[in-house]
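> Provided below are the primary sequence and the corresponding predicted coordinates.
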Amino acid sequence: MTAKYAQPVAGVQEWTGLGVMCLATLFIAADAFVLMLALPHVAVGVAADGIEQLWIADIYGIVLGSLLITMGGLGDRIGRRRLFLVGAAGFGAASLIAAYATDPGTLIAARALLGMASAAVIPSTLGLIRTMFRDPKQMGVAFGIWASFYTIGAVLGLLVGGVLLANFWWGSVFLANVPAVVVVLALGSLVLPKNRDVDAGRPDWISSLLSLAAILPAVWGVKEASRDGWEPLPIAAIVVGVLLGVAFVRRQRALSRPLLDLSLFRNRSFSIPLLAMFIQAVLTGTVLLLLMLDFQLVQGLTPLQAGLSLAPGLVLSSLCAPVVGVLARRFRPAYLIACGEALVIAGLVLVIVAGTTSGPALFIAGFALWSAGGSPLLAVGMTLMVGSAPPERAGAASSMPQVSAELGNGIGVAVVGSVAVALYHAQMTDSLPPEVPAETAATASQSIANAAQASADLPPDLAQVVFSQAREAFTSSLQVVTGFTAVVLAGVIALIVSRLRHVRPLGQEEPAGQEESSPAADVTEELR
């Protein structure tokens, strides 16, 4: 390449701007993980029952996933720096509301606002990196640094959250975001460039709101049914959600520039990895949330000890990513992903076995295995999806894994978490002795966090019986959900191997006379 066509090299301002955006990524990632750690304390602090605890946990991902693509389009239209700063300010304000919430409804609303703010920050960051780092090598380094802050943020969130919960009230884990937000706003307004796409179309708010309106009634219906049975109102809510989902799909088919390009799903190198990512997010996200509750309420770990228990798995996952990149050039993606998913299943089996033993060691080993095993699906699956999309749709393709992960986590906690709550409730209802007061029994049957609080008011011998039954019921529900997850992921392995075994290792040329042996060759292929 001659100097005439050389891309401009990023300087001090651009790298400082990257640091600002990494700080924003840090507190977003930390906030997502610290809630898992803080949920037992939050449940007591705002007197949330089992279903309300699920709303606190999952509303963030549902809102974030529903608005992510639209916010990216809004940033293109009004300016990425402006949207980034507005999103960061919104995140700080929502953190303040969450920190001082006194009831479940306020905290759920604050978590929804946090999801909306994160949906503004994340795509703005990606767009700014693309425009600030024009040199391909620098852009690759910048994206690598930015991505690493997700893992760093998760680990710091667990560690700092554990320290805060050990010394302050539960709201401190949200309040800790505010100083970082102030730094991001002060520096971001100075070093981030103003840029927008003059040809950007209008954001499709109708489609985004329609997708959110389809998900929320269905999620509400499932949760209420798990608590009160299949009454007419929950069933009606689920039906409304399905009908709105159908309306969303019909709108996407009718638009010339849809929010979700359904034609991408005709290509199996796009649709199969995306489906696998969604299923894994739905199931393992719920198991992880239950695992954090188990560490603290069953194993008796402090918040800091619980956070440290997950740190090895998160670090191992980040170390596996570059190794997977090397292996992907030698082995077919289907078999590499299948081996990774087999590790995930092995980790889940360890979690099941750990429920019958004492101590968290097997839980920690199980989480480390499944964290490492998930790396091939994320890394190779992302490459397959972007590589299989036409160039003009690469942006939409690259955003879908994150949308899938956020929605999958949110929906998984809602649906699978509701099943876990129902299993716990049923076992507690059948096992509590008759001498337990009816009001105490009803409270203890809502969740294990409620059982810990309710049993504190009972005589010591009876309190021990109630909480022992709660631990047993919770462990049983964790084992059932984890076992179901392992079985479904075995089906995912079969799906990936059967549908993607023709795809050659990444970067290898297609042999003469062979067809459909690379992701790019799948562009026109439809699912049979």
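Received the coordinates, thanks.
> When you work out contacts or count neighbours from here on, use the C-alpha atoms and nothing else.
OK.
> which residue ranges form the helices in the stretch 251-400 of the chain?
Using DSSP state H, counting those that start in this stretch, the helices found in the stretch 251-400 of the chain span residues 268-293, 303-327, 333-354, 361-373, 375-388, 394-431.
> For residue 208, find the nearest of these.
Distance to residue 208, taken as Cα to Cα, is lowest for helix 394-431 among the helices of the stretch 251-400 of the chain, at 12.0 Å.
> Below is structure B, check it against A:
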Amino acid sequence: MADTAPLETGGIHAPRAGARAWFALVVLMLPVLLVSVDNTVLSFALPKIAIDLAPSGAEQLWIIDIYPLVLAGLLVTMGTLGDRFGRRRMLLIGSTGFAAVSVLAAFAPTAALLIAARALLGLFGAMLMPSTLSLLRSIFRNRDQRRLAIAVWASAFSAGSALGPIVGGFLLEHFAWGSVFLIAVPVLIPLLIAAPLLVPESRDPNPGKIDPISILLSMAAMIPVVYAIKSLAVDGPTFGAAAWAILGLGMGALFVRRQLRAESPMLDMALFRRGTFSGAILVNLLSVVALVGFLYFVPQHLQLVLGMSPMEAGLALVPGMLAIIVAGLTVVPISRRVPPHLVVPIALVFSFIGYLLVAFTTTGHGALPLVIAFVVLGIGIGAAETISNELILSSAPSAKAGAASAVSETAYELGAVLGTTILGGIITALYRGALVIPDGVSTEAAHTARETLAGAYTTSQTLPQPLGSVLWDAAASAFESGVMVTALIGAALVALAGVIAAVTLRTKGSR
């Protein structure tokens, strides 16, 4: 039976869930675990992919970005469809498609086909994520239980990120890079078996009519804006980037206008007038930008600059991932007594310090400073993510849990895009600007070396010595100089998130 009855907003006196609900939570963690493993593993597999498929700098960013780009463009649509047709149903469809396309990605022979497979993964991933979070809203009606469930759910992202480097590192040392995509199959099979048995179906009892125009407008708003940001990061200010940004913003304005006038809007714009909702979304967004940006450039530094294997680099980041998990769970009892506008900024002070450690200890100090920096960074990110996700979900009417969850997930995935695009694009631009090509390197080899750090590594191995070593030393030095500036920008983003939390999460509804 589908759960279509209106639910309480979710207070501490709401009915408490039983043991079956917690087993359902375990099932719902599987797709979250999968997506986070996929994102982390890909970052670690990128050097091998770059060497094997020889993508350009733009293609290398697209390999990572196309998945969250498509996913971000479709999340609101899929969340709304889940509210209408059933959140569990969307979860099962998304899981089946994700597993099938993961196999295609594993055997992609070119960078273009890998990008296409990642785009399809984004389509099916958009069905997964809003469903998992919105189902928690219907399963855990008691707010204390729901806060803990969301902390556990959010920790699955970190658990997957911690597990990804270890499992991925092992696979990358023994098998081809395509093996990292095959992880999806054994993770999703138990989900497809257990979800129909343990997870109750739920949907909006009064979903209203499907609005195809709103669906198209939501996609037409998200995709051009993100593409414009990518173009700006890779190619600098261009007419094309400005045109895409204007198109996306224009479509976004039309989307908002249509929602305000619709009798049954696809997305209730009144939610954004609530400080806890809009503020939590911004905190969520900026926190993810900081985290994903870190995970973009640090694996490259560990593997290419410091010469660590994928397994060694993965193990180096495990303490930071564990810090995110512990902080996300530890903040639950704290948040019952201390309001969000104090807890979140204090937590993000740790992340700010973590980025400063990256900025000033990366060059010439080995891997240990990065390990410590990620632990400190993770404390703030873990706490901020748990509180922001809970506030977003509890601020929305229960019948619209899918749409609200989609907004939360959109912020997460947009943050992933921006983390790679902004911080990744900045470090790429700084690297290219700082790289001094030594005399004797051909024009073609110089172009490859300037494209990416992996390209410089590959090129240096083909050149006669000592010319190859001179080129690689110059590339490593250029990359390290870019890390410092990028880390300072990351620190500024974390500081901005803390200020937003202090200002917007003060309302009575945030308690």
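Now that the structure is in, tell me what you want to look at. What you see is a predicted model; the values in this text were computed from it and never measured.
> The helices of the stretch 251-400 of the first structure into TSV, with extra columns for mean neighbour count and distance to residue 447 of the first structure?
Shown next, in TSV, are those (neighbours: other Cα atoms under 10 Å; distance: least, Cα to Cα, whole Å):
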stretch	mean neighbour count	distance to residue 447 of the first structure
helix 268-293	24	10
helix 303-327	19	18
helix 333-354	23	20
helix 361-373	23	21
helix 375-388	23	32
helix 394-431	22	7
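> could you dump the ones you listed to TSV with distance to residue 192 of the first structure?
Below are the helices of the stretch 251-400 of the first structure laid out as TSV (distance: least, Cα to Cα, whole Å):
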stretch	distance to residue 192 of the first structure
helix 268-293	33
helix 303-327	28
helix 333-354	38
helix 361-373	34
helix 375-388	27
helix 394-431	22
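> Show me the one of those that comes nearest residue 189 of the first structure.
Using Cα to Cα, the helices of the stretch 251-400 of the first structure put helix 394-431 closest to residue 189 of the first structure, at 25.7 Å.
> Counting by contacts, list what that closest one packs against.
helix 50-78, helix 205-228, helix 268-293, helix 375-388, helix 460-500 (3 or more Cα pairs under 8 Å, 6 or more residues apart in numbering; DSSP states H and E).
> coming back round to it: so which of the helices of the stretch 251-400 of the first structure gets nearest residue 186 of the first structure?
helix 394-431 (27.9 Å).
> List the contacts of the aligned partner of residue 497 of the first structure in the second structure.
Residue correspondence to the second structure (TM-score structural alignment): residue 497 of the first structure is matched to residue 502. Applying Cα atoms under 8 Å, 6 or more residues apart in numbering to residue 502 of the second structure gives the contacts 340-342, 344-345.
> Going along the chain, name the strands of the stretch 1-150 of the first structure.
Read by DSSP state E, counting those that start in this stretch, the stretch 1-150 of the first structure holds no strands at all.
> my read: residue 110 of the first structure touches residue 94, true?
Yes: using Cα atoms under 8 Å, residue 110 of the first structure is in contact with residue 94, at 5.3 Å.
> Need the residues touching each of the two.
With Cα under 8 Å, 6+ apart, residue 110 of the first structure and residue 94 have no common neighbours.
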